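**Q** Sequence plus the predicted model coming up.
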Amino acid sequence: MNTLNFNHKLTAAFVFLLWIQVGQAQGQSRQSPFPENMIQNTIQNSTKNSRSNGLKKVGIGGQSIISLNGNWEFKQGNKRSDIAVPGEWAMQGFEVSAGEIVTYIKKINIPADWQGKRVKIRFDGLSSHAVLRINQQKIAEHEGSFVPFEADLSNQLKPGENILEVEVSALTISDILACTSQYAAHTVGGILRNVTLLALPEMNIADLRIETDFDPKYKNALLKINAKVVNEAAAPLDGIFSLRYTLADQKGKTVLQKKITLNALAPGKDLISKQEFKVLQPQHWNSDIPYLYRLHTELLQDGKTIQKNQQRVGFREIAIRGNELLVNGKAVKLRGVNRHSVHPLTGRSISKDLEYQDAKLFMEANCNFIRTSHYPPSEEFLEACDELGLFVENESSLTWINHHASPIWKTWDYKDEKFLSVMMNANLEKMQAAINHPSVIIWSLGNESNWSPLWQKVQDAVKVFDPSRPTAFHDQCWGGFNNLGSKADIANYHYPAANGPAATDTMSRPTLFGEYAHLSTYNRRELLTDPGVRTAYQLPLVSMYDSVYQHKGNLGAAIWSGIDDTFHLPDGRIVGYGPWGALDGWRRPKPEYWGMRKAYAPIQVKNPESPKIKNGNLILSIENRYDFISLNQVEIEALVDGKRVQVNGDLAPRSQGEIKIPVQKNTKEVYISFTAPRGFVLNEERILIEKNKFRIL
């Protein structure tokens, strides 16, 4: 299958990283159109002695991982205080000015059984520039926010207590190009996400790439696994090393187990083991039934496990055909919302429980798509989306480049090559961290920016890094001020008029309305005097999304926005861009949330105000907007004057038909609801009957 031609089927759900590095590889390597090491060097240009890594290591016996979350010492000038990690410093009462460097300090004791292992530290996200020191020796440096990076501490550690220092500054170049702090109306700085210490054997699995590739009938699949193994020992290691892969279904039953003997590996060298395994009739992963397998990967030395990793795997494949996006061979329609990582009291640093709650609340509002505006999400959020069946557009931390909203571009040249490494790094590190998640179906290069030759270079690198997913770029694909010829795979338009969906049918690419249906936010006086504005939001939204659904070229749309972006600073000020969410910051649904659920319901009752009564049945016209499941997989409950009646229905995905509900001549009320296979109510209607006239509540 041709992975580079988007007129043909793309191979696989989450393709392996194209390794453009010096080192040995098992099997033939793919050729890159870029100079040798270009991509890896681009990352390292702003991540000195650190590296991005998406591999989740699982310790043997639970002893190889230590969380460093909790209280740290915070040094600002001559003042020392305690600070919570993860967390924004501003949300904890610390004011740090531009150019100022503050230091996070943590005493760490290395367990005795870690002796002889490689000790790494992993930061899941930090804003925006960091210098790492251990025992006053500089270890690594990293520029960029909301992306994981790790560094090796081994050579500088000593027995007993060690002092870890992280020097952090905000408002650096990556913050400016992302408008991170400008957008949040306060300085977003600090260690925002988890910090972890981990110990690895000297021979270890450094990275893992997983790809699934279906046959033309989408019946059987290949599981492709690419493991990067490194020898970080100073001297040759004894023994025979091998990899063992075990794929298990949701009940824990082994579907596949294979053992691969590795070639000998000299100290300081690495290899890539590329394997393909046939899996017969795997369950598909999609937004309606997100079936996940679990892949256990073990590194063995003379048959004994010395490292293991576990990774959830979803069998799914993405393709673009004309102006449609296909998942597992079927065109999909995205019912979406934009989502910020935010809480009023903790800002851009939120808990694992809240990450899951957000995904669940949007699923229950009938969303099947999240755009992660305007930076990459956490690992925990992506895991929730994998589990709950939410498609994700993973966006890089780049926004408003040469946009009037960012005043810096009045003096800076947005085509200046000096910005390329930061733009490249923001994309590639994000991808490396998230590439194995089946929920991620689109890579967004950046938000509301002017296309330039720099973006074209980023686009080219992204397509080499992962040819299996399409790219998006949030400009205006027609008639907009920043419509400068984006070459992303998916066209974008923000805030289309009512005729916008029809215009997409003339596009050669799928067209996504990356932002639309903005909630009422800035008309504060009207909201205070007429709260019905919030309830009325449903009416035009239903009409607009009906049009989105009807037009083939319209991939879907994402409401602006999902959650209020407001920050309650400790000094009493409330800042942020606005209370524009269908959920408030405390995750309480607003009236617009229920309007979103109604508009996005995949089972629609088309005639609740004008049904027919014939031969003792109330006849409702039903539309099944699911992409993958039939109506007979949905639980239907019907009550006639409060008494349950039997109702059957079976409609294929993307089809229309009728449901008949037995009624009496004197029936006064009919209630019908539709419940998803995952147990939440999709849609419901209450119809009052008065003298053969109908009214809905």
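**A** Happy to help now that I have it. Quantities reported herein were computed from a predicted structural model and do not represent experimental measurements.
**Q** For the rest of this, base every contact and every neighbour count on C-alpha atoms.
**A** Noted.
**Q** can you give me the strands in the stretch 551-697 of the chain?
**A** All strands of the stretch 551-697 of the chain, identified by DSSP state E, counting those that start in this stretch, fall at 554-559, 565-568, 574-578, 603-605, 612-614, 617-624, 635-640, 643-645, 655-662, 669-675, 681-690, 693-696.
**Q** Please spell out which residues along the last one are buried.
**A** Put plainly, it is strand 693-696. Under the neighbour-count criterion of 16 or more other CA atoms under 10 Å, strand 693-696 has residue 694 buried.
**Q** what helices or strands is it leaning on?
**A** Judged by 3 or more CA pairs under 8 Å, 6 or more residues apart in numbering; DSSP states H and E, the packing partners of strand 693-696 are strand 681-690.
**Q** what helices or strands is the strand it packs on leaning on?
**A** Applying 3+ CA pairs under 8 Å, 6+ apart, we find strand 681-690 packed against helix 591-600, strand 603-605, strand 669-675, strand 693-696.
**Q** Which elements pack onto the helix or strand containing residue 271?
**A** In this assignment (DSSP states H and E), residue 271 forms part of strand 270-279. In this structure, strand 270-279 makes packing contacts with strand 221-231, judged by 3+ CA pairs under 8 Å, 6+ apart.
**Q** Take this one as well and set it beside the first:
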Amino acid sequence: MYAYPIYPERNTQSLDGIWDFSFLGSDAPKLESVNPKGIACRELAAVPGCFDAAPKYAGRRGVGVYRRSVEAPAGVRLRLRIGALGLRGRILWDGREIGLNELPYSLQEYEFDSGSSSRHELVILIDNRLDFADTPLFHHFYDFYGYGGIYRSVELETLPEKARFGRVRVETLDLSGRVLVSGTLGGGFAEISAGFDGAAPKKVDAVFNGEEFSFEAKVPSPALWSPDSPNLHLITLKTGSDTVIERFGLRTIRCEKGELLLNGQPLRLRGYNRHDAHPQFGPAMPDELWIEDLQILRDLGCNFIRGCHYPQSQRFLDLCDQLGFLVWEESLGWGDSVEVQSDPKFRRLQVEQTVNMVKASINHPSVILWGFMNESGDDKEVGASLLRELAAAVRAVDRSRPVTSASMHIRTSIALDVFDVVSFNLYPGWYEGDNTADPRPLDRIAPTLDEVLARLNTKELRDKPLILSEIGAGAIYGWRDRVAGIWSEEYQADYLDAVCAYFRRKKRLTGLALWQFADGRTYAAGGVLGRPRAFNNKGTLDEYRRPKLAYDVVKKHFGGSGK
């Protein structure tokens, strides 16, 4: 299954499957110094896949070498597309470096000449060691495990010799079906033809500015996209040498008077924070698990997914488009300190990965919010300045969607003015520490949420929609206890019952993203004493998607139908 866009006239190979593999261990040199020529890859590894999720190298950090042979014509231009890898990668074609990937979880593409042979060797070196100098976008304290591997699909395209399309964007201008089509055309000027939904393409009067082009068009039989009616359209663009098919949805999303409006109608977002995570696969999720997760979310009555805390798979977003889920997509970042946010390389890569995410997901109607820097230092000027820089970078690419970032600083944030939508992560009644002798401090929930509503009752903020972007409590699957204290399934169920009831009463809240969908592996050192089993156990389901008691509680509040 290829994600959109599709280039039907190009020779496109899926390189997913079984690759040769070797693990060099934690003492391996930096990727730039590794010479794979003399390395014997006598083991096997799946792509997509994570070597440290497999039994032999579970939990190990170091360098993994993935190698396979590839058939491709001599003397042509190729594009290699890697859906995501982590935590750092170096890509070599016939021993020649064609790319260095420093953006974990991000879609990356590499263009290069095939060379003089028709049989080639592709090597991808992966480093999952936690070294800030090399991998500033992922740290040991992040509350989800940083796996080593090739997380998502790998594809190879043979590019046309003459005019060839890059990405094409389709932006809804109004709900009558008027759209603005824009993109890039490399390799020389050519006339462009366009057609919608299978109709024969006809010549369009595109305006060119160098390699960039744009034109307005009208979808002949427009059908709007919404969660209840997730209608999708196709546009086919052709030149004499290339064709591209993009899928899109006709819909608008905007903020007005404290509400989030989809096609002019107010939304209430009901859903979860969700990681791409499974004990056997890590973030290298098979299609079957994506489908299962979405079926479960639909059964719960959810219409909203916060894709935490990194760019989402294009294939997963395609499914959300088809099924009518609303998505908050965000770039990688989690609780980074002032020192980290002051680092020039960190800041540069934050901007690079965030812009990359926006460009990759621009045509997904399911994506209604752009986010970044979860729980950043938005109470300090260093953090606030980075948030401003990221918001400006996003808006320079796409002004059609609101921008947000999840803050945990109700009283002290100095960056709420940056965002179109205000979002807070809160855990009243959970992270109480030694401040209470109450084994069930559920009475902390409502007063804390009341404080949030009061915080937004100012001239500057009252017109901004408000999302509870994280709130939840942990439970160990199967531990049921008459005391119903912390870590029991009963306490989690009572906690989420109180949260969901509050959300239903308070219409000022635009959205609720419970933390979290399913338990997920996290760090195994440092703060692990607060993470039994080295998992974040706040899932309404455990890591194998077995429901806890809270499942039926949430389903009752969200109106799940089981369909």
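**A** Cool, got the structure. In this text the structure is predicted, and so the values were computed from the model without any measurement.
**Q** between the following helix or strand past the strand holding residue 271 of the first structure and strand 221-231, how big is the angle?
**A** Using DSSP H and E, the next helix or strand after strand 270-279 of the first structure towards the C-terminus is strand 293-301. Angle, strand 293-301 of the first structure to strand 221-231, by axes from the mean of the first three to the mean of the last three CA atoms, to 10 degrees: 30 degrees.
**Q** And the next helix or strand past strand 293-301 of the first structure?
**A** strand 304-313.
**Q** between the strands of the stretch 551-697 of the first structure, which one is nearest to residue 475 of the first structure?
**A** Evaluated over the strands of the stretch 551-697 of the first structure, closeness to residue 475 of the first structure peaks at strand 554-559, with 14.5 Å, by CA to CA.
**Q** matching residues in the second structure for the closest one?
**A** The aligned range for strand 554-559 of the first structure in the second structure is 509-514, by TM-score structural alignment.
**Q** mean shift of the matching stretch relative to the first structure?
**A** Stretch 509-514 of the second structure, aligned to the first structure and superposed, deviates on average by 1.0 Å (mean CA distance after the TM-score superposition for the first structure).
**Q** The closest residue to residue 635 of the first structure other than its chain neighbours: neighbouring residues, count only.
**A** In space, and not counting its chain neighbours, residue 635 of the first structure is closest to residue 675: 5.0 Å by CA to CA, 6 or more residues apart in numbering. Residue 675 of the first structure has 17 neighbours, counted by other CA atoms under 10 Å.
**Q** swap in the one 10 residues further on?
**A** The local packing count at residue 685 of the first structure equals 17, with neighbours defined by other CA under 10 Å.
**Q** One more: residue 114 of the first structure?
**A** Residue 114 of the first structure sits with 15 neighbouring residues when counted by other CA under 10 Å.
**Q** Repeat that for the one 3 residues further on.
**A** If you count neighbours by other CA under 10 Å, residue 117 of the first structure ends up with 18.
**Q** same deal with residue 243 of the first structure?
**A** As a burial measure, residue 243 of the first structure scores 22 neighbours (other CA under 10 Å).
**Q** Which element, helix or strand, includes it?
**A** Going by DSSP H and E, residue 243 of the first structure is in strand 241-248.
**Q** Which residues does the match of strand 554-559 of the first structure contact?
**A** For stretch 509-514 of the second structure, contacts defined as CA atoms under 8 Å, 6 or more residues apart in numbering pick out 258-260, 267-273, 304-306, 465-472, 503.
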